[in-house]
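Novice: Below are the sequence and a predicted model for it; my questions follow.
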Amino acid sequence: MEEKTYSGFVAIVGKPNVGKSTLLNNLLGVKVAPISPRPQTTRKRLRGILTEGRRQIVFVDTPGLHKPMDALGEFMDQEVYEALSDVNAVVWVVDLRHPPTPEDELVAKALKPLVGKVPILLVGNKLDAAKYPEEAMKAYHELLPEAEPRMLSALDERQVAQLKADLLALMPEGSFFYPEDYAKSDQTFGEWVAEILREEAMKRLWHEVPYAIATKVEEVAERENGVLYIKALLYVERPSQKAIVIGEGGRKIKEIGQATRKQLEALLGKKVYLDLEVKVYPDWRKDPEALRELGYRSSVG
């Protein structure tokens, strides 16, 4: 007799920069979502796939919910609402270092329709750095009293392992959505590389070019000497931004390239040759067609 299997979808939601991607990466034990100290690093839903024994979770990591300012912002919020449309559980991540903001209230409002339908875990993150975690947690819990509260640090392996065990136990009986030996994410290799490149660019260009950078991988090829050749583009909206990304004497783009290559080589275990080019794509964030072209799904506009 065949053993029963259990599987389902879990959405990870929260306002920007509360540690959603860090939590997802540590739940999976591998880097899938981009991590940067800047808000809105995650722009697209990412599926992380966790299979342990007879249980499987497909995690959906979402962009931070916020008031949209342009077509990109509208796309990002649409991604959140679509992620919530068919899940078996929700992990709502909040930052215990600070009290709730209007953006947290926006998340709570988005989750209200799910109350009584699926489990909602209110996860207070950054416990290790919070001065008054209990008081903050109480304030967040008041926004959605039906949620099950817990506090942790997404960097604490033991605490993350307990959350993982609890989520696996919540999965309903059903066939696996992905084969057991499937990769940890359903991103393509090119999308994964582009996100790591954008993460490194965001770290270094936050003040000058906050969200005007998009990245796209044009070519991947393994050379005869075993080196992985990757051609990637960084798009900005104005010529002045292109000059900033390149930097004086090409120093900034070289720094971004070296940091990206270092990450890729550590994660892939092989030498990487990264060929970067900066291009101007006027007002791409406001143009639904440009968003489609740059990989922000056809649902935009």
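Specialist: In hand now; what should we look at? Residues are numbered from 1 along each chain as shown.

Novice: contacts and neighbour counts: CA atoms only from here.
Specialist: Will do.

Novice: Next up, the contacts around N17.
Specialist: Contact analysis of N17 by C-alpha atoms under 8 Å, 6 or more residues apart in numbering lists P37, R38, P39, Q40, T41, G64.

Novice: Relative to W206, how far out is the closest residue to the second one other than its chain neighbours?
Specialist: Okay, so that is R38. Once flanking residues are discounted, R38 sits nearest to N17: 6.5 Å by C-alpha to C-alpha, 6 or more residues apart in numbering. Computed as C-alpha to C-alpha, to the nearest Å, the N17 to W206 distance reads 14 Å.

Novice: Next one for the comparison:
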Amino acid sequence: MSTIKKSGIITLCGRPNVGKSTLTNALVGEKVAIVTNKPQTTRNRITAILNRGESQFVFVDTPGLHKARTRLGDYMVNVVKESVADVDGVMLLVEPIPNIGAPEQQLIDRIKTLGCPSVLVINKVDTLEHKEKLLEVIQLYTQAHDFTAVVPISAKNGEGVDELLNVLEGFLPQGPQLFPEGMVSDQPERQMMAEILREKLLLCLDKEIPHGTAVEITKFSERDDEVIEVDATIYCEKNSHKGIIIGKGGSMLKKVSSMARQDMERFMGTKVYLQTWVKVKENWRDNINLIHNFGYRDE
């Protein structure tokens, strides 16, 4: 019998590379969103679920709000705008810098329009040498909007995460749980496998190359011996990129695949047999059909 008495949806938004996916993982205590130090790592809306006492939190992690340069970019910006609607609360995640940039101002304007409870979450406080800088940040943002609460945190080391959850619990309306027990994300396992592989591409490759990659899982099946077989095709936009992804004698592809397989095994809790291929699809980020094929959909 469920003991959940309160449940609600909380959106997490902010500019690229501010730590949204790291915070999502810290909130639920498990890796449900891929994390790299490169902007625009998250492309889709990711739902993460946490049951805590009598409350169920449903966190929606969004791509960073950025200036779109491709059709895929348009899709990502749209996801952010739609995710800050019909929710029970919004977390605006910012860095401890006393300056409100255009992306933050856009999101503050959206929060004001919605009129829902909002928390200013100041991340990366562990990087501050002078704590008085934090007061400047708080003062600047509280002048821009009357936030329900302001919580300084470090998503990386977990500092302030419990305090943040206590604040967010106050936003949850009375109601039954929205997702079943034991579920930490609404992402299909196949999609998670693709995201894990894409994370390793972002970590191992330089400059624009990894942003021009997409991963399609063409086979995902469990054998009788409980080993999961995963066939993955990595798509890139240029022949020259294909050579870099494969590497000399296949060394880069082998490295990326090995790192991905280890993470897949941790996520699935069993052995994974992973095979990877690299193919070229020129300008796929501007082809709406291919964008949909690779799992980026509005619904």
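Specialist: Sure thing, it's come through. Keep in mind the model is a prediction, meaning the values are calculated, not measured.

Novice: Now the buried members of the contacts of N17 of structure 1.
Specialist: In the contacts of N17 of structure 1, burial by neighbour count holds for R38, P39, Q40, T41, G64, counting by 16 or more other C-alpha atoms under 10 Å.

Novice: The last one should be in a helix, yeah?
Specialist: Read that as G64 of structure 1. No. Going by DSSP: H, G, I helix; E, B strand; the rest coil, the assignment for G64 of structure 1 is coil, not a helix.

Novice: quick one: it and G14 touch, right?
Specialist: Yes. Counting by C-alpha atoms under 8 Å, G64 of structure 1 does reach G14; the two are 5.6 Å apart.

Novice: in the superposed pair, what's the mean gap between the longest helix seen in structure 2 and structure 1?
Specialist: The residue-count maximum for a helix in structure 2 (DSSP state H) belongs to helix 251-268. When structure 1 is superposed, helix 251-268 of structure 2 averages 1.4 Å from its matched positions, counting by mean C-alpha distance after the TM-score superposition for structure 1.

Novice: on that earlier part again, who touches both of N17 and W206 of structure 1?
Specialist: R38.

Novice: in what helix or strand does Q191 of structure 2 lie?
Specialist: Assigned by DSSP states H and E, Q191 of structure 2 belongs to helix 189-204.

Novice: Name the residues of the helix or strand following that helix that are buried.
Specialist: Using DSSP H and E, the helix or strand that follows helix 189-204 of structure 2 in sequence is strand 214-222. Neighbour-count burial for strand 214-222 of structure 2, counted by 16+ other C-alpha under 10 Å, picks out A214, V215, E216, I217, F220.

Novice: now swap in stretch 60-80 of structure 2 and tell me
Specialist: 60-66, 71-73, 75-80.

Novice: between those, which is nearest G158 of structure 2?
Specialist: D61 (17.3 Å; C-alpha to C-alpha).

Novice: how close does the closest one get to T47 of structure 2?
Specialist: For D61 of structure 2 relative to T47 of structure 2 (C-alpha to C-alpha), the value is 6 Å.

Novice: now I108 of structure 2
Specialist: Distance from I108 of structure 2 to T47 of structure 2, by C-alpha to C-alpha: 22 Å.

Novice: neighbours around V161 of structure 2, how many?
Specialist: 19 (other C-alpha atoms under 10 Å).

Novice: ranges for the helices of structure 2?
Specialist: 20-28, 71-83, 102-114, 132-144, 161-169, 189-204, 239-246, 251-268, 288-293.

Novice: and the third one, what other elements does it pack with?
Specialist: Based on contacts counted as 3 or more C-alpha pairs under 8 Å, 6 or more residues apart in numbering; DSSP states H and E, the elements that helix 102-114 of structure 2 packs against are strand 89-94.

Novice: mean per-residue distance, the strand it packs on to structure 1?
Specialist: Compared with structure 1, strand 89-94 of structure 2 is 0.5 Å away on average (mean C-alpha distance after the TM-score superposition for structure 1).

Novice: Can you check which part of structure 1 that strand sits on?
Specialist: Using TM-score structural alignment, strand 89-94 of structure 2 corresponds to residues 89-94 of structure 1.

Novice: Name the surrounding residues that touch that stretch.
Specialist: 9-15, 18-20, 84, 104, 118-125, 140, 167, 170.

Novice: could you redo the last one with a cut-off of 7 Å?
Specialist: Stretch 89-94 of structure 1 is contacted from outside by 9-14, 18, 20, 118-125, using C-alpha atoms under 7 Å, 6 or more residues apart in numbering.

Novice: how about it: buried residues?
Specialist: Buried residues in stretch 89-94 of structure 1, defined by neighbour count with 16+ other C-alpha under 10 Å: A89, V90, V91, W92, V93, V94.

Novice: Closest to A129 of structure 1 out of the residues you listed?
Specialist: V94 (13.0 Å).

Novice: Now the closest one: closest residue in space that isn't a chain neighbour?
Specialist: G124 (5.0 Å).

Novice: ok, the one you found - contacts?
Specialist: Shown in contact with G124 of structure 1 (C-alpha under 7 Å, 6+ apart): V93, V94, D95, L96, M137, R150, M151, L152.

Novice: counterpart of the fifth one in structure 2?
Specialist: It stands for M137 of structure 1. By TM-score structural alignment, M137 of structure 1 lines up with I138.
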